[in-house]
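K.L.:
okay, sequence plus prediction incoming.
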Amino acid sequence: MPTLERIMPVIGAPCWVHLMAKDLRAAQSFYTDVMDWKFRASTLGSNFSVALAHGKPVAGVGCCSPGGPPAVWTPYFAVKNADETAGRISERGATFAVGPLPLGEGRAGIVADRDGATFGFWEGPDHRPGRHRHRRRHHPQGRAGLAHAGRGQPRPEALR
């Protein structure tokens, strides 16, 4: 059986993933059966949990707000400096959903690229940005609205 080691994230590589599901309990049951994951409570509240493989955190799983965005997996990429990354992202016309903002011992953000693909970025010593409390911003038209709202516009101060 494989073992998981806790290591420093590789800059530019995926370092964490989280799922926002319509039904948290159903998602936990599905991934328990498929991946043999166990789940523990998270500091993000009762609608978010941490998936464990072999006792190690491997993903976050949360529940979407009613009428919120569709169920989706969001990968996070390790970055050396969240603010510099945010600047490069903004210069290229991406749309910020949140951040960068302090998150545990690091900083994180979630964006949609120019084509609407959503991803997170994480600067920090640990590979688990989802384990700490953070705020999410939602566009009233869901991810499609997020991906197109403000394309090419400077990042709103309220989302920094």
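P.N.:
Structure received. Numbers count the residues shown, from 1 in each chain.
K.L.:
alpha carbons only for contacts and neighbour counts from here, please
P.N.:
Will do.
K.L.:
quick check: closest non-adjacent residue to residue 117.
P.N.:
Ranked by CA to CA, 6 or more residues apart in numbering and with sequence neighbours excluded, the top spatial neighbour of residue 117 is residue 147, at 7.5 Å.
K.L.:
try this one next to it:
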Amino acid sequence: MAVQPEGTPCWADAMFSDVEGAKSFYGDVLGWTFGEASSEYGNYTQAFSNGKAVAAVVPPMPGQEGQSAWCLYLASPDAAATAEKIRSEGGEVLMEPMQVGDFGTMALARDPGGAVFGVWQAGVHEGFESVGEPGAYAWAEVFTRDPDKSDGFFPAVFPFTAQQMQDDAVDFRVFSIGKNPVLGRMRMTDDFPPEVPSYVNVYFSVENCDEAVARATERGAVLRFGPMDSPFGRFAALSDPQGAAFSVIDMKATQGEMPGMTDVS
């Protein structure tokens, strides 16, 4: 796929203390196969679905051991300039832009509401080779306890417009580039334990949501929510055996009317 417009989700990876366990789990649940570990880059290992690169797993660097989590990267034509915008808009740059060989340049940041995300300036690695197909990235949402901060931050850093869902029961917003929705924002309710920080929830597409949930829970994952039908597809939220949160969605199994959205840009 070509280099994506600025702000588009373009890649996802996760650190796992047990990389082989993660490979086995996601291979079973999402059908992933894996390339060779790149020792030059900390044993970074790409995951493939139907031969196309869809994500990566990597062991933690010394001193970075801790909770496993998926990290979503947003495309940038200039990672250094994006890092400056992040700082000027109240975010925190956790890792300064770093060139990764000729693959591209990465940075890690935290929005003012506490959600961690990545920035990717493409080199030869342009990002996802497949999107929306079974086993590939489908969607992502910023889950935050402080939506006002996130709502101001993301459109200031990236060229997003915003639409608010017309639903009194759910505080949900969609960020778009042009007419293309690229990222959701969900207010975390009291249903989330207080120790769970704001985070970016990554959705992977599956052929059948219930079957994917069954495979995941058999392998030690914890079902957090769902499966639930929606106008966007049947989805469920899980934590993998090493604690990394992710969701699965069957985008063919849609039910109900699309919700109304109000432009709040």
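P.N.:
The structure has been received and is ready for your questions. Fair warning: this is a prediction, and the values are worked out from it, not measured in the lab.
K.L.:
can you calculate the TM-score here?
P.N.:
Scored against TM-score structural alignment, normalised by the length of the first structure, the superposed chains reach a TM-score of 0.69; 126 aligned residues with a CA RMSD of 2.7 Å.
K.L.:
does the residue nearest to residue 117 of the first structure lie in a helix or a strand, and which?
P.N.:
Secondary structure from DSSP states H and E places residue 147 of the first structure in helix 142-148.
K.L.:
trace residue 222 of the second structure over to the first structure, please.
P.N.:
Using TM-score structural alignment as the criterion, the counterpart of residue 222 of the second structure in the first structure is residue 95.
K.L.:
who touches the residue nearest to residue 117 of the first structure in this structure?
P.N.:
Each residue near residue 147 of the first structure by CA atoms under 8 Å, 6 or more residues apart in numbering is listed here: 94, 95, 112, 113, 114, 115, 116, 117, 118.
K.L.:
the match of residue 222 of the second structure contacts residue 144, correct?
P.N.:
No: with contacts counted by CA atoms under 8 Å, residue 95 of the first structure stays clear of residue 144, the gap being 10.9 Å.
K.L.:
neighbour count winner among the two?
P.N.:
For the pair residue 95 of the first structure and residue 144, the greater number of neighbours falls to residue 95 (27 against 15), based on other CA atoms under 10 Å.
K.L.:
so how far is residue 14 of the first structure from that one?
P.N.:
Between residue 95 of the first structure and residue 14 of the first structure the distance is 20 Å, computed by CA to CA, to the nearest Å.
K.L.:
if we can go back for a sec, matching residues in the second structure for the helix holding residue 147 of the first structure?
P.N.:
Helix 142-148 of the first structure corresponds to no residue of the second structure when matched by TM-score structural alignment.
K.L.:
in that helix, which residues are buried?
P.N.:
Using 16 or more other CA atoms under 10 Å as the test for burial, helix 142-148 of the first structure gives 143, 146, 147, 148.
K.L.:
and stretch 91-109 of the first structure, by the same measure?
P.N.:
Using 16+ other CA under 10 Å as the test for burial, stretch 91-109 of the first structure gives 93-104, 106-109.
K.L.:
now, the most widely separated pair of those?
P.N.:
Considering CA to CA, no two members of the buried residues of stretch 91-109 of the first structure lie farther apart than 93 and 104, which are separated by 27.7 Å.
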